[in-house]
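1. here is my input; please provide its structure:
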Amino acid sequence: MIAALARDANREAEAANERRVLVLAGDRDRGFDAAYDAIEAVDPTSTAIVSTREGFRFEEHRPRNADELLGRTREVVVLDCHERFVPNALGRCVGAVDGGGLLVLLTPDLDEWPAVRDRFDDSLAVPPYGVDDVTGRFRERFVGTLRSHPGIAVVSLGEDGPAGDAVERDGLTGPREETTAESTVPPSAPPSAPPNAAFPAAAYEACLTGDQVRAVRAFESLATPGHAVVAEADRGRGKSSAAGIAAGALALAGADVLVTAPAFRNASEVFARASELIGEGETDSETAPRRLDAPDGGRVRFLAPAEAAELPDDPDAVIVDEAAALPVRLLERFLDAPAVAFCTTVHGYEGAGRGFAIRFTERLRASRFSVREVRLDEPIRYARNDPVEAWASRALLLDARPAVDEAVAGSAVGDATYRALPADDLLGDEALLREAFGLLVAAHYRTEPNDLARLLDAPNLTARALTAEGRVVAVALLAREGGLDAETRRRMYEGERIRGNMVPDVLTSQLRDEEAAAPRGLRTVRIATHHALRGEGFGTRLLDEVHAEFGGEGEERGEGEERGEGKEGEERGEGEERGEGEEHGEGEGVDAEVDYFSVGYGATPRLLRFWRRAGYRTVHLSTSRNDASGEYSAIMVRPVTAAGEGGPGSALLDRHAAAFRDRERDGLSDAHRDADPDVVAGALRACSASVSVDLTETEWRSAVGASFGPGMYDSAPGAFRDLAIAALIEGGRESDDGDGDPLDDREKRLLVRKVLQGRPSESVADELGYVSAGACMRALGDAYEPLVERYGTEFALAERERFINSE
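-> As a prediction, this is how the structure comes out:
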């Protein structure tokens, strides 16, 4: 029976150039036996099995390493869902099945599966919660899609052998109607070169769809310096192939084309297609070479991103594939190339790469480049209406989007309704789930299928939202952290990683505070505002409501603090690099009140201002850049009790703010020597630590002499660092708009670059626009005059008068 069902599904899939799914539900060993029956019936030339088990006679992958399948295609892929069902792995398996192929899922009994806990659930059990606190909502929803979506066959396996197997659904979609309008349309002609095409006709004849033709035509602009191309597509649309065809055509014209991607396997399709065009014959994408030489001196070569960003040997054009997976800071370095193309996946099985559009596209448009954008929608490896693609998009919410602009335009922040988003409500209301999750996808640079499972099942996270006329206009994911017992805190202090407690983990293990995990915290993991309403105060209003609910607060905000910075949609708790299950959790079991609020994110000047105005204060700046955001990660804390009034949240902030102040005095010339000076200034301004300048008379002589007289900065660099730290922390503290700040923005950058980061005067002068190193140092002396006035002792002020009176 299994063999016949597999043959029927395969036959229908091949006829329609679609894919099919076969679910074998029941005992695991019986499932493997049935899977082998299905494989033998289909007799594929390529099969892959993803399982925690080993020893199969087919290609094997582990669930946590299923990304090895990205960029590859197989006729049959078997996913063992028993011991570790990882949503990310499911997405990668779906993406690896070719048109006409079969995805086989081995699952527990579908009725029982939502109650089963496996090793993936263990990763969601964030202390102090246990695996019994993890729910099965994601699987409940997933099972519903298996039983309702076209193209999915479901077999309940008998406990005593094949005789007890029962076909719940055969998954067949039925014969195609011969009389439909679609079927009467004659097949389109093969792609051909557009009029006046610059690339050879063979480049366009190698295209498989009209979308690819348009993309290759856009890539023609790379032959001229000053042009940039952005190619976006969902997975499986031939984006990399189009880039490869273009790379080959450019090389044939004599150009040196540098290709980069997160890993060579991501760009292997580029080289396979370029090789065919250059004339080295058809090359399999898995064995493609890393350098191709064209007859007239052109070439296509691959380098890893960090090396490629140096633009070695002055390439004529650069193609960045899977650009959304690279840090923005790294992407910006490619803007020094003569011409550049950025290819990125929008809704992919490896995660939605929206951060490219959010964080980088605006910077590209503001650059010197003339930018051409192209999108590919037509699938390459299977038919446009493939039911398995539609099922995967629904099951994993790969296509989740916020409410349409027209539905929320004109909403007033004061009229919005604050509400909880319990996971049961999200499970029972598909539109609510899609809008809330769609906002998170749109606001963040990388949202994966695992994130959907965390939202629905993990016990330490809750969600809150603002709605307008029933539509979600702002959403926040909030993770409970801390409140850990003494034994857990001891293990954390001694180096054990405690999942899901990002802020306590950093403060305890990295900053050596064993008591940091005792207070109860609530971390903003992400906060997102609908893009049509950014700048209208929705993010700030949502935070205010969260503070009032969980902190028992209701105080009025200070003048200038009501609306924050505007574009709240990018705010996110990012922190250090996360492991599986470490970032999210879920559940309405979050404590009603907490000791402090926190956030961790890739620090930018704008985000630092937003969170500072929301009452958060800096306690840490990571010593390495976050791999995803390309920024140093800031951790900020807002105690529930006001500073100075006691309470564990205030005590936590007080000691770590002081430690941050002291750490940065020296760290800025070491780990943070390359940090953006505006980020440094913003992080220090958001530090709540008190400052005191305690200089010796000798040091004051140097400081006053360099400011008001002929003294030299080099005579007492430590004194100048102390004054700089004090000024940057206290600057403008009296009012949020900066009134009373003794330094302007340029002077702050000068203090950071020269005094705190120890940069050479010449490079500082070039960066900040001073006419010479001497002018730069004179400006430094001028910047210290108001600091002497503010912090100077009687001795210092008398020394200042000596120079003033001598003029």
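
2. every contact and neighbour count from this point should use C-alpha atoms.
-> Noted.

3. and residue 804, what helix or strand is that in?
-> helix 794-806 (DSSP states H and E).

4. would you mind measuring from residue 325 to residue 625?
-> 15 Å (CA to CA, to the nearest Å).

5. so for these two, which sits in the more crowded spot?
-> More crowded of residue 325 and residue 625, by other CA atoms under 10 Å: residue 325, with 24 against 20.

6. is it true that that one touches residue 262?
-> Yes - at 6.8 Å, residue 325 and residue 262 qualify as touching, with contact defined as CA atoms under 8 Å.

7. could you pull out the helices for the stretch 501-650 of the chain?
-> Secondary structure of the stretch 501-650 of the chain (DSSP state H, counting those that start in this stretch): helices at 502-505, 538-551, 605-613, 648-667.

8. and this one, so I can compare the two:
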Amino acid sequence: MLATGYRQLIFATHMNSWQQLLPAPTDLSLVLSDSPSQGDATLSRYRDYLGHEYPCVVIDCTNSIHVDAIAALAGTITAGGYLVLVGNHPTSAIWQRFKSAWSELQQTPQGQQPQASELPALPTPQQRTLIQELNNTAAVHIVTAPRGRGKSHVLGAAIAELSEHQPDRRVVVTAPRKANARVLLNKAPKVQFVAWDKLLKEKKADALLVIDEAAGLPLWAIQQLCNDYTPWLMATTVEGYEGCGRGFAIHFSQWASEHLANVQQHALEQPIRWPINDPLERWLQQTLLLTKAPADASRNEGLLTTQARHLPEADLHQAFELLLEAHYQSSPNDLALLLDDSSQFITLLYQEQRVIGVCWHALEGPLQDDLCKPIIQGKRRPPGNLLPQAIGYYLQQPWALKTRWCRITRIAVHPDFRRRHYASALIAEVKAWAKHNQCEALGTSFGYSPTLAKFWQHNSFTAIRTSNKRDRVSARHQHIRACWLTDTAPTNWHPLLDYAQAELQWINGTPGCSLSANPIIQQIKKAVANGYMPEAAAAFALSQG
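-> Next comes the predicted model:
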């Protein structure tokens, strides 16, 4: 452990060299790597290790930079520990951002560097006060904090006190995974943990409900749990992983204030796992834009379409802040995608020297000839190209795979400027940009709601496909809308629009006339008969005659 107690970041080029870079060897490291022989687990399993503590975490970034894993596991490293990132990506903007930000932190003159403080005794005065406040079971308490502030410890202490004074009072704890609630359960070992999907089926309303790492659960599930049980404690991390806790806090707090009685908001600020001014935490906040954005952007007003890597830092920070707060499932990986993927673009709307609106959009298609047939037959689904692959496969339209698309990924407007048609202005700008860049179609995909559908219809986006299966996160049917940008539409474009409208009516329980003669119906039925598509994915088509 370092004498200062500060945590440090180490960059290594190869997996066989990282141990040599540590000041002292350790056998307690957590190593994640997509090479089976190199680590304790693959990078995709990083969530399994949340709630644990390690003096050293090694993340193998040789093949890919998993920013979500980096952000999450940095919070498991104890005072004086090390985060080791292994890889070499000279052309990656996010990787170079990691290295330059750490280099800048290390160049602070010695006399100006913050001095490490002692780790506080637990519980801290702030924690003790909060535990007392949480004893009020008649209120709904929402506790937010950055990583390493001890919110799970506080929840566990509050539960333990309640159990001591009211041993017959039933309390159930849930979280995205049981491992996420490990600290809480250690502090309150007698409390019952139940997986959230099982709780939804049980509906035993007599229990007090506690949710740890709430941002990792779908918002609809939390709302349903609050209706089925007596909500008491809700806690989430507001930066770093499991979606964006900051965006979740905004959306859930708004819903809770409208639907629940006596909602109380609490926050924890003092770190307990590492000293105040810890350089690793400051590095993470700076590189992933997790702090509040600066007040002034580089422009006073107007529209700008560019790639994120070319934006001034203040403009990028303001834009990403809007995306994080508007879309609570946004994650650190999104920033890496925006910075590193050359097909990703961002359109900003400036007013009063700030970014008040942002539209993230991507170029998709045309796909390679050798991929088209396997995709149509359901044998391949390469990453990316969401619109051409969804329309090509689920609607059996090969032309979609050979079309140049622009897909609007996300759109957000600052709360102070909403309902002034700025979102429509952003879409109009993206539409003009897409035409200028030889795109043949502009589309988007979102969880269907009548309000959202009306907005996109107002902007000339027509229904293309609606999934008959609800999305796990939004509990909505995934819905595709698009508009054709050139003078010559595909042969099946208008039959496709007729099919999509009838499919949407069928899913909404208001079926219209039969479409048995529609060519889209016949193509989908043929795909099912040939074994390319499961019947469940073709339920509407199979219902038509």
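
9. please state their TM-score.
-> The TM-score (TM-score structural alignment, normalised by the length of structure 2) is 0.85; 511 aligned residues with a CA RMSD of 3.1 Å.

10. quick one on the thing from earlier: mean neighbour count and distance to residue 245 of structure 1 added to the helices of the stretch 501-650 of structure 1, as a markdown table?
-> A markdown table is the format used below for the helices of the stretch 501-650 of structure 1 (neighbours: other CA atoms under 10 Å; distance: least, CA to CA, whole Å):
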| stretch | mean neighbour count | distance to residue 245 of structure 1 |
| --- | --- | --- |
| helix 502-505 | 27 | 44 |
| helix 538-551 | 22 | 44 |
| helix 605-613 | 22 | 40 |
| helix 648-667 | 20 | 48 |
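
11. the ones you listed: which one's closest to residue 220 of structure 1?
-> Closest to residue 220 of structure 1 of the helices of the stretch 501-650 of structure 1 is helix 605-613 (CA to CA; 36.7 Å).

12. after superposition, how close is the closest one to structure 2?
-> Average distance, helix 605-613 of structure 1 versus aligned residues of structure 2 after superposition (mean CA distance after the TM-score superposition for structure 1): 1.8 Å.

13. tally up the residues packed near residue 430 of structure 1, please.
-> Residue 430 of structure 1 is flanked by 12 other residues according to other CA under 10 Å.

14. map it onto structure 2.
-> Under the alignment (TM-score structural alignment), residue 430 of structure 1 maps onto residue 313 of structure 2.

15. state the distance from its match to residue 322 of structure 2.
-> The gap separating residue 313 of structure 2 from residue 322 of structure 2 is 14 Å, by CA to CA.

16. same check, this time on residue 176 of structure 2
-> For residue 176 of structure 2, the distance to residue 322 of structure 2 - CA to CA - is 25 Å.

17. could the helices of the stretch 501-650 of structure 1 go into CSV alongside distance to residue 387 of structure 1?
-> As requested, those are exported to CSV (distance: least, CA to CA, whole Å):
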stretch, distance to residue 387 of structure 1
helix 502-505, 40
helix 538-551, 38
helix 605-613, 41
helix 648-667, 52
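
18. aligned partner of residue 236 of structure 1 in structure 2?
-> Looks like residue 236 of structure 1 aligns to residue 148 there (TM-score structural alignment).

19. my guess is its match contacts residue 74, does it?
-> No - in terms of CA under 8 Å, residue 148 of structure 2 does not count as a neighbour of residue 74; the distance is 9.8 Å.

20. residue 546 of structure 1 matches what in structure 2?
-> Using TM-score structural alignment, residue 546 of structure 1 lines up with residue 430 in structure 2.

21. report the contact partners of that match.
-> 347, 359, 361 (CA atoms under 8 Å, 6 or more residues apart in numbering).

22. near the second one, how many other residues are there?
-> Other residues near residue 359 of structure 2 number 23, with proximity taken as other CA under 10 Å.

23. and the equivalent of it over in structure 1, what helix or strand is that in?
-> Matched to structure 1 by TM-score structural alignment, residue 359 of structure 2 sits across from residue 476. For residue 476 of structure 1, the host element (DSSP H and E) is strand 471-482.

24. mean offset of that strand relative to structure 2 (after superposition)
-> Relative to structure 2, strand 471-482 of structure 1 is 1.3 Å off (mean CA distance after the TM-score superposition for structure 1).

25. could you list every helix and strand in contact with that strand?
-> helix 405-408, helix 430-443, strand 461-468, helix 502-505, strand 520-529, helix 538-551 (3 or more CA pairs under 8 Å, 6 or more residues apart in numbering; DSSP states H and E).

26. residues touching the next helix or strand along the chain from it, excluding its own?
-> Going down the chain from strand 471-482 of structure 1, the next helix or strand is helix 486-493, by DSSP H and E. The list of residues contacting helix 486-493 of structure 1 from outside it, by CA under 8 Å, 6+ apart, reads 498, 505, 508, 509, 512, 513, 514, 515, 517, 518.

27. shouldn't the first one be within a strand?
-> No - looking at residue 498 of structure 1 with DSSP: H, G, I helix; E, B strand; the rest coil, it is coil, so not inside a strand.

28. need the counterpart of it in structure 2.
-> Under TM-score structural alignment, residue 498 of structure 1 pairs with residue 382 in structure 2.

29. any idea how far residue 390 of structure 2 is from its match?
-> Counting by CA to CA - residue 382 of structure 2 and residue 390 of structure 2 are separated by 11 Å.

30. ok, those two, which is more surrounded?
-> Taking neighbours as other CA under 10 Å, residue 382 of structure 2 and residue 390 compare with residue 390 leading, 19 against 10.

31. now stretch 240-248 of structure 2: how far from the chain's centre is it?
-> Offset of stretch 240-248 of structure 2 from its chain centre (CA atoms, centre = their mean, to the nearest Å): 7 Å.

32. returning to that earlier point: the strand holding residue 476 of structure 1 vs strand 461-468, what angle?
-> Inter-element angle recorded for strand 471-482 of structure 1 and strand 461-468: 160 degrees (by axes from the mean of the first three to the mean of the last three CA atoms, to 10 degrees).

33. how far is strand 471-482 of structure 1 from where the chain is centred?
-> 17 Å.

34. next, the angle helix 430-443 makes with that strand.
-> 70 degrees.

35. next, the angle helix 486-493 makes with strand 471-482 of structure 1.
-> Going by the same axes, to 10 degrees, strand 471-482 of structure 1 makes 100 degrees with helix 486-493.
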